[in-house]
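K.L.:
no letters, just coordinates:
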C-alpha cells in the first residue's frame, strides 16, 4: 500500500499545485517557459499515476477489509458513472452547453467517480485511493470556482450539436469502458 500512497502523493501533489501554490506555479512557468513547464508537469504526473496504479494493483493482492459493501450498490455505481463519463467528455468537446453550465466538468466527473467507487469498495487501500481523489476533486473544484469568480471566463458560444455530441460520446465511452475495458484493465466486471 505504501507504493500506492507514494504514487498518489506524486500524482495528486502535482495536480494540487494550482490549489496550494499558484504563485510558485506562475514563477516556474515564467522561469521555464510554458512548454517546458507542461512537459515537466506531465512527466511528474505520469510517473505518479504509474506508481499509484502499480501500487494499487499490489495492494489488491493482500487486502485489508474495512467493510463489506452490499452487492446492490454496484447498480448505483453503474448509474452514477453515466453522468461522470458525460462530464468527462464535456471537458474536451468545445462549445457544449454542459461545460458552459458546469464550468469544470472534469473535476465533477472525478468527484462522482471517486464517490461512486467508495460505495462499492471496502478494502482499506480502495478507500484511501478513492478518498484521496475525492478530496482532491473537491479542493480543486472549489479553487477553480474561486479563480472564476476573481477572473470570470469569457462567455462561450454553445451549440446543440456540440452538446448532443458530448452526450453521445460520453454514453459510447461509458459503454466501451463498462462492458469491455473495466474488466480488461481493472479485472472487475461492471455487470455480472
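P.N.:
Received, thanks. Since we're looking at a predicted model, the values are computed, not measured. Numbering: from 1, shown residues only.
K.L.:
going forward, measure contacts and count neighbours with C-alpha atoms only.
P.N.:
Fine.
K.L.:
based on its surroundings, how many neighbours for residue 23?
P.N.:
If you count neighbours by other C-alpha atoms under 10 Å, residue 23 ends up with 11.
K.L.:
so after the one helix or strand it maps to, what's the next helix or strand?
P.N.:
Taking DSSP states H and E as the criterion, residue 23 maps to helix 22-32. Going down the chain from helix 22-32, the next helix or strand is helix 34-61, by DSSP H and E.
K.L.:
nearest residue to the middle of the protein?
P.N.:
The centre of the chain sits closest to residue 110, judged by C-alpha atoms, centre = their mean, with a distance of 3.5 Å.
K.L.:
neighbouring contacts of the helix holding residue 23?
P.N.:
Here helix 22-32 makes contact (C-alpha atoms under 8 Å, 6 or more residues apart in numbering) with 17-18, 36-37.
K.L.:
what about stretch 56-66, start to end distance?
P.N.:
Here the two ends of stretch 56-66 are set 16 Å apart, with distance taken as C-alpha to C-alpha, to the nearest Å.
K.L.:
show me the contact partners of it.
P.N.:
Residues outside stretch 56-66 that contact it (C-alpha under 8 Å, 6+ apart) are 1, 3-4, 122-126, 129.
K.L.:
one more: stretch 154-169?
P.N.:
For stretch 154-169, contacts defined as C-alpha under 8 Å, 6+ apart pick out 86, 89-90, 93-98, 100.
K.L.:
CSV for the residues you listed, including neighbour count?
P.N.:
As requested, those are exported to CSV (neighbours: other C-alpha atoms under 10 Å):
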residue, neighbour count
86, 25
89, 25
90, 29
93, 16
94, 17
95, 18
96, 24
97, 21
98, 22
100, 18
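K.L.:
pick the one among those closest to residue 170.
P.N.:
The nearest member of the contacts of stretch 154-169 to residue 170, counting by C-alpha to C-alpha, is residue 86 at 4.1 Å.
K.L.:
tell me how far the nearest residue to the closest one once chain neighbours are set aside lies from residue 136.
P.N.:
The shortest distance from residue 86 to any non-neighbouring residue, by C-alpha to C-alpha, 6 or more residues apart in numbering, is to residue 170 (4.1 Å). Counting by C-alpha to C-alpha, the gap from residue 170 to residue 136 is 23 Å.
K.L.:
one more to weigh against that first structure:
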C-alpha cells in the first residue's frame, strides 16, 4: 500500500504543477482564486500521500551507497537551498540562472538519489528530478525569452547563502528528529 500511496502522491504533485501548462484553458476557467485554492489542496494532499507512502513503503534495497556520498549529498542540498533562497533574494547568481527553484529541486533530488539506495527513495527522488527537468523544458518552450534581473548584488548572494545554511540546519534537526541522521558521524 505504501508504494501505491507514494506513486499517487507523486502523480498528484506532478499533475497539479503541470496542469496550468498542459491545460491552460481549463485552469483559467477555474478562476484565479478558486484555481489557486484547488491547486493548494491538491498539492497539500500530494505531499501527505508522498510522506505516508514513503514512510510505509516496504524496504527494497536496490543498491548500497558508499558512505562518502553523504558529504556530496549535504553539499548538493545546501546548493539547492541556496538556489531556493536566490529566488527570493536576487543576487548575481540570480541573473545567471533562470529557474532557481527548479534548479534547487534538481540539486536536492540528485543529492538524495546519491545517498538512498532503496526503491521508495529512487521512485520519489527520481520522480522529483524528472518533474523539475520536464518543468524547465515546458517553461522554456512556452516562454523562450527571459529578462535577466538587473542590478543584482553579490552581497545578496552571500545573504542567500546564510539563509540556505540556516535552513540546512533546521532541516538537519528535523531529519534527525525523524530518525534520518543527515550529518556524517565521526569514525564513519
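P.N.:
Right, received. Where do you want to start? From a predicted model like this one, the values you see are computed outputs, not experimental measurements.
K.L.:
ok so, going back, map the residue nearest to the centre of structure 1 onto structure 2.
P.N.:
Alignment note (TM-score structural alignment): residue 110 of structure 1 maps to residue 105 of structure 2.
K.L.:
which residues does its match contact?
P.N.:
80, 128-129, 132.
K.L.:
by neighbours, which of the residues you listed wins?
P.N.:
Busiest of the contacts of residue 105 of structure 2 [other C-alpha under 10 Å] is residue 80, holding 26 neighbours.
K.L.:
and the closest residue to residue 109 of structure 2 other than its chain neighbours, what element?
P.N.:
Excluding the flanking residues, the one nearest residue 109 of structure 2 by C-alpha to C-alpha, 6+ apart is residue 125, at 4.9 Å. If you go by DSSP H and E, residue 125 of structure 2 is part of helix 119-142.
K.L.:
the inter-axis angle of that helix versus helix 32-56?
P.N.:
Put simply, helix 119-142 of structure 2 runs at 150 degrees to helix 32-56, going by axes from the mean of the first three to the mean of the last three C-alpha atoms, to 10 degrees.
K.L.:
buried residues in helix 119-142 of structure 2?
P.N.:
Buried residues in helix 119-142 of structure 2, counted by 16 or more other C-alpha atoms under 10 Å: 119-129, 131-132, 135.
K.L.:
kindly report the same for stretch 16-29 of structure 2.
P.N.:
Quick answer for stretch 16-29 of structure 2 (16+ other C-alpha under 10 Å): 16-18, 27.
K.L.:
same deal with stretch 161-168 of structure 1?
P.N.:
Buried residues in stretch 161-168 of structure 1 (16+ other C-alpha under 10 Å): 162-163, 165-167.
K.L.:
please apply the same query to stretch 51-61 of structure 2.
P.N.:
Across stretch 51-61 of structure 2, burial judged by 16+ other C-alpha under 10 Å covers 51-54, 57.
K.L.:
could you give the angle of the host helix or strand of the match of residue 110 of structure 1 to helix 119-142?
P.N.:
Element membership for residue 105 of structure 2 (DSSP H and E) is helix 100-115. In terms of direction (the same axes, to 10 degrees), helix 100-115 of structure 2 departs from helix 119-142 by 150 degrees.
K.L.:
how far apart are helix 100-115 of structure 2 and its match in structure 1?
P.N.:
Helix 100-115 of structure 2 differs from its equivalent in structure 1 by a mean of 0.8 Å after superposition (mean C-alpha distance after the TM-score superposition for structure 1).
K.L.:
gap between the corresponding residue of structure 1 for residue 180 of structure 2 and residue 19 of structure 1?
P.N.:
The alignment partner of residue 180 of structure 2 in structure 1, by TM-score structural alignment, is residue 188. For residue 188 of structure 1, the distance to residue 19 of structure 1 equals 33 Å [C-alpha to C-alpha].
K.L.:
quick one on the thing from earlier: among the contacts of stretch 154-169 of structure 1, name the ones in helices.
P.N.:
Secondary structure defined by DSSP state H assigns 86, 89-90, 97-98, 100 of the contacts of stretch 154-169 of structure 1 to helices.
K.L.:
turn the residues you listed into a markdown table, columns for distance to residue 176 of structure 1.
P.N.:
Putting these into a markdown table (distance: C-alpha to C-alpha, whole Å) gives the following:
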| residue | distance to residue 176 of structure 1 |
| --- | --- |
| 86 | 13 |
| 89 | 14 |
| 90 | 17 |
| 97 | 24 |
| 98 | 22 |
| 100 | 26 |
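K.L.:
among the residues you listed, which one lies nearest to residue 8 of structure 1?
P.N.:
The shortest approach to residue 8 of structure 1 among these belongs to residue 89, at 23.5 Å (C-alpha to C-alpha).
K.L.:
what does the closest one align to in structure 2?
P.N.:
Aligned partner of residue 89 of structure 1 by TM-score structural alignment: residue 85.
K.L.:
thinking again about what came up before, identify the farthest-apart pair in the contacts of stretch 56-66 of structure 1.
P.N.:
Spatial extent of the contacts of stretch 56-66 of structure 1 (C-alpha to C-alpha) is set by the pair 3 and 122 at 19.3 Å.
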